[in-house]
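Novice: Give me a model of this one.
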Amino acid sequence: MKASVVQADGSIKVEEKPIPKPEADEILLRVITAGQNPTDWKTAAKAKAGVIVGCDAVGEVVELGSDVPASEVKKGEVRFVFIRGSTREDNGAFAEYATTRWDLTSVVPSNITPRQAASIPIPYCTAVQSLFQNLKLPQYPEKANGEWIIVYSGASAVGQFVIQLAKLAGLRVATTASEYRWPTLKALGADVVADYKDPDVVKKIKEATGDQIQYGVDCISEQGTIQKTQEFFRPEGGRLITTLFDLSGLPRPEVKTEFCLAYICLGKELTYDTTFFPYSEEDTKLWAKWCKLATTLFGEGKLKPSDIDVIGGLDKVQDGFELMKSGKHSKKIVYSIGE
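Specialist: As a prediction, the model looks like this:
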């Protein structure tokens, strides 16, 4: 099979690789489309030569492992998957075939195309983990009591799913974004939107929410955004979740701040950078639950995928990485692989 592979000089090129074999609890997918996330280029930059890049894929089930229940998975189904890319020479999302644990995948409903579905896996997983594992908010169909949450960078891929899931959980949502993105975010459920570049953004959001923000998710989590997001919280503080890990120099100890890492949901222990994370049964079970829920929630229109930009096939991954690094994109970068 063809796959996008890290080279000795750090670049990404297409190489031939053997088709991976699914383990007992895994399925083999013929990849149709793949979606790019910031973690793809960041982890590839530190990865050893020879590994396959990419985490998010949409594909057709072509083989079932020996322990995969035939009542749950059918050959020919199209499913979206989130796997850990840039770690293995025999498996990754940016390839013509990929394997993954069967219960950590979702059937793509008929109202969503494989291209659209490629925008979902990691951003959706991160939003699920932030809200329901870290913040312990009520899970569908239960609802909270209209408490306020701040979503910093609501127009980001993660931010769009945090907004939708927070509304589904019964919260009121305030968010930041460039003004041209406001209609999109309001359509997703945001109650209050302000421009993050506005010098009075904190004041405006505090006034609009009655200074009652008690939950938060910072979808950027670098270059001062964690400190900035803490400013939106009510005087007595609350709980803030970040998507990156540097929690030094935070000004408000009453805003309890912790990070989330979506890879923990994949059912294996792991080392990320230099930090070891043990296997978490709780996180894995949560992700499996929401993978199953996804088919219904997207199928019924309660959740919507992000806008996408298909820039080509596997040979365009290096270009996609450069585009994402530049920040000159506003849509989810997607690759067409087996369409």
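Novice: From here on, just use CA atoms for contacts and neighbour counts.
Specialist: Will do.
Novice: gap between the two ends of stretch 85-104?
Specialist: 15 Å (CA to CA, to the nearest Å).
Novice: Report the buried residues of it.
Specialist: Buried residues in stretch 85-104, counted by 16 or more other CA atoms under 10 Å: 85-87, 89-104.
Novice: cool, and stretch 171-178?
Specialist: Buried, per 16+ other CA under 10 Å, within stretch 171-178: Leu171, Arg172, Val173, Ala174, Thr175, Thr176, Ala177.
Novice: Count the neighbours of the nearest residue to the first one once chain neighbours are set aside for me.
Specialist: Nearest residue to Leu171, sequence neighbours excluded (CA to CA, 6 or more residues apart in numbering): Gly146, at 4.5 Å. Around Gly146 sit 13 other residues, with neighbours defined as other CA atoms under 10 Å.
Novice: One more sequence to fold, the one below, so I can look at both together:
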Amino acid sequence: MKAYTINKYGKTETLHLNDFPVPQVKDNEVLIEVHASGLNLLDAKIKSGEFKLILPYKLPLVLGHDVAGVVTKVGKNVKKFNLGDEVYSRPADFHIGTFAEFIAINEKEVALKPKKLTMEEAASIPLVALTAWQALVEKANLKKGQKVFIQAGSGGVGTIAIQLAKHLAATVATTASEKSFPLLKTLGADVLIDYKTQDFADILKDYDIVLNSQNTKTLEKSIRILKPGGKAVSISGPPTPEFAKEAGVPWFVKIILKLISSGIRKKAKKQNVDYTFLFMKAEGEQLSKITALVEAGTIKPIVDKVFSFDQANEALAYVESGRAKGKVVLKVK
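Specialist: Got it, this is the predicted structure:
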């Protein structure tokens, strides 16, 4: 099979197309023929080496965290899936590799694809929807009537998080460029802030929850707009000692993460707000709940561009440019 690898870490490193054997299927795995693969900023960050302390991958590495395709083999202990099932998934860390023609994934990380979606639309959903779910439902416990600030509303996570927050009957504020406002209004955003001309810290106050996807400076400002007892969930760092313990990283990484997050943790404590770092997990059951929301029309995928498989480097460069509204997808088959 054909698959794209990175052979070394670096911002200028490109994806290399190589031949590999089709993966062997373990007892609890399904082999998926990849029809489409979603691209994420996480792929670019892994490529640059930004996450090598948290995710020490061996190189060369096949990238790719989102897949939609068809089950072509099942392991002997697989209960949920059959040959020919159309499925989608965000495979677990250290088992990624969706920029390929086939991938073997544990059935616990797989869900049936929403019937109403194309393969390309389905491939755009798993990572960002699971991120939004785990941030807003699990970590923040977002409730009806609460106010939530979702940064970068037109991005992959933002477009899904806005829809999920509206489904949970929250008031949603977001930042974007003014040209994205019409799209974000249709998704349910209530307060729209043009990040080019406005400062959200001058506009928002007494919010219950912030979903931070930007830099530390933005996170510090976000903490100040929260009411006492509010919650800041960050998907862009800095990672906390709690995360380090959960992730089982080596002792020296725990010390590094404790040091780099100490400033923001102190500021959060001073403001009497809760700070959490989220590194989303693969989870097939949650993805099945998201499938139900998609089938009900509550969540719809926002796909900016679909690239062909031979355009993988152009596709990843487009993701890195930060210009995409919603998701970028590779059409593999």
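Novice: what residues are up against the residue nearest to Val78 of structure 2 when sequence neighbours are not counted?
Specialist: Nearest non-adjacent residue to Val78 of structure 2, counting by CA to CA, 6+ apart: Asn28, 5.2 Å away. By CA atoms under 8 Å, 6 or more residues apart in numbering, the residues touching Asn28 of structure 2 are Val74, Gly75, Lys76, Asn77, Val78, Asn106, Glu107.
Novice: Give me the contacts around stretch 129-148 of structure 1.
Specialist: Contact with stretch 129-148 of structure 1 is made by 162, 165-166, 168-174, 209, 212-215, 217, 239, 241, 260, 262, 283, 286-287, as judged by CA under 8 Å, 6+ apart.
Novice: quick revisit: secondary structure and distance to His329 of structure 1 added to the buried residues of stretch 171-178 of structure 1, as CSV?
Specialist: Shown next, in CSV, are those (DSSP: H, G, I helix; E, B strand; the rest coil; distance: CA to CA, whole Å):
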residue, secondary structure, distance to His329 of structure 1
Leu171, coil, 29
Arg172, strand, 28
Val173, strand, 25
Ala174, strand, 23
Thr175, strand, 20
Thr176, strand, 17
Ala177, coil, 14
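Novice: would you turn those into TSV with distance to Gly54 of structure 1?
Specialist: Listed next are the buried residues of stretch 171-178 of structure 1 as TSV, based on distance: CA to CA, whole Å:
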residue	distance to Gly54 of structure 1
Leu171	33
Arg172	34
Val173	31
Ala174	31
Thr175	29
Thr176	28
Ala177	27
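Novice: Just name the closest of those to Arg30 of structure 1, please.
Specialist: Ala177 (36.5 Å; CA to CA).
Novice: who's in contact with that closest one?
Specialist: Tyr152, Ser153, Gly154, Ala155, Val193, Ala194, Asp195, Tyr196.
Novice: isn't the first one right up against Gly224?
Specialist: No. The criterion here is CA atoms under 8 Å, and Tyr152 of structure 1 misses it with Gly224 at 11.7 Å.
Novice: the more surrounded of those two?
Specialist: Tyr152 (26 against 11).
Novice: Roughly how far does that one sit from Ala47 of structure 1?
Specialist: As for Tyr152 of structure 1, its distance to Ala47 of structure 1 is 29 Å (criterion: CA to CA).
Novice: swap in Gly320 of structure 1?
Specialist: On the measure of CA to CA, Gly320 of structure 1 and Ala47 of structure 1 end up 17 Å apart.
Novice: Tell me which helix or strand Gly38 of structure 2 sits in.
Specialist: Gly38 of structure 2 belongs to strand 29-39 when assigned by DSSP states H and E.
Novice: Structure 1: matching residues for the helix or strand just after that strand?
Specialist: Sequence order places helix 41-48 as the next helix or strand after strand 29-39 of structure 2, per DSSP H and E. Aligned by TM-score structural alignment, helix 41-48 of structure 2 corresponds to residues 38-45 of structure 1.
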